[in-house]
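# Take this sequence and fold it.
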Amino acid sequence: MSAQVGIVLVSHSGAVAESVAELARGLAAGGATAPVAAAGGTGAGGLGTSAELIAKAARAVDGGAGVAVLVDLGSAVLTVKAMLAEGDELPA
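Now for the predicted structure:
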């Protein structure tokens, strides 16, 4: 099988991220056509975004062809942009 692009879904809510990831996995043959991971909320379970959770999710779905990171709004975009600027937190 060739390398796959992984998908990371970033939301301010862990529950929202997990629900959307569940839907995406269903549409992606259970993750067979594209691995999907959720990165929602903070490490403590609150509302917000976490660079650590995003990086962990990205590593989990990196199939060798890169990772698409889809975000819900505002500060999630800023968090991912900051991670990209650092250059070492997300798979290339």
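# contacts, neighbours, all on C-alpha from now
Noted.
# centre of the chain versus stretch 72-87, how much separation?
Chain-centre distance of stretch 72-87: 12 Å, with CA atoms, centre = their mean, to the nearest Å.
# Just the buried residues of it, please?
76-77, 79-80, 83 (16 or more other CA atoms under 10 Å).
# Would you map the helices across the protein?
14-27, 51-61, 74-86 (DSSP state H).
# quick check: angle from the last one to helix 51-61?
To tie it back to what came earlier, the one meant is helix 74-86. Relative orientation of helix 74-86 and helix 51-61, computed by axes from the mean of the first three to the mean of the last three CA atoms, to 10 degrees: 70 degrees.
# run this one through as well so I can compare:
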Amino acid sequence: MTAPTDPADAPLVGVVLVSHSAAVAEAVAELALGLAGGAVRAPVAPAGGGPDGGLGTSSDLIVAAARSVDQGAGVAVLADLGSAVLTVKALLVDEELPDGARLVDAPFVEGAVAAVVTASAGADLGAVEAAATEAYTYRKG
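Predicted coordinates:
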């Protein structure tokens, strides 16, 4: 779990945000990228909604998003609800996602922000997953 000295010199972990809603996936991606700040930002792709553009989950959108952010350092995939998780798991079993893709068990919004910030700092996939998962412990009161 090491970070390169200069993140601009190494491929970054990509992040895919899978939601039942295209608007939610896009908004969380925008939020995470905005909070990441800095000149270097990890590649992030929303994969929201069903194949017809309505609510749902699309394997094709998830695969395309994962391929679009894959720089060879791994891809962290976060999903919002049950069937999105099941779809990502099926894609992993069928080896349809890039090598190094991993479903990350994390809260969707907080986990996405933690994943993108950590990936943008040049951390490896294990550290990105750990940061996203740690978001379960964030206290709000």
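# what's the TM between chain one and chain two?
Remark: TM-score between the superposed chains equals 0.92 [TM-score structural alignment, normalised by the length of the first structure]; 91 aligned residues with a CA RMSD of 1.5 Å.
# In contact with the residue nearest the centre of the first structure: list those residues for me.
Geometric centre of the first structure, nearest residue: Val8, 2.1 Å, by CA atoms, centre = their mean. Val8 of the first structure makes contact with 36-39, 54, 57-58, 61, 67-70 under the criterion CA atoms under 8 Å, 6 or more residues apart in numbering.
# Tell me the one among these nearest to Ser19 of the first structure.
Ala38 (8.6 Å; CA to CA).
# Does the closest one touch Leu9 like I think?
Yes. If you go by CA atoms under 8 Å, Ala38 of the first structure and Leu9 touch, sitting 4.9 Å apart.
# and for those two, which residues touch both?
With CA under 8 Å, 6+ apart as the test, Ala38 of the first structure and Leu9 both reach 17, 20-21.
# So what does Ala60 of the first structure match up with in the second structure?
Counting by TM-score structural alignment, Ala60 of the first structure corresponds to Ser68 in the second structure.
# Tell me how far the closest residue to that match other than its chain neighbours lies from Leu78 of the second structure.
With CA to CA, 6 or more residues apart in numbering as the criterion, Ser68 of the second structure has its nearest non-adjacent residue at 7.4 Å, and that residue is Ala45. As defined by CA to CA, to the nearest Å, Ala45 of the second structure lies at a distance of 11 Å from Leu78 of the second structure.
# how many other residues sit next to the aligned residue in the second structure for Ala39 of the first structure?
Aligned counterpart of Ala39 of the first structure in the second structure: Ala47 (TM-score structural alignment). Neighbour count for Ala47 of the second structure, taken as other CA atoms under 10 Å: 31.
# which residue packs closest to Ala47 of the second structure, ignoring adjacent ones?
Nearest to Ala47 of the second structure is Val18, by CA to CA, 6+ apart, at 4.8 Å.
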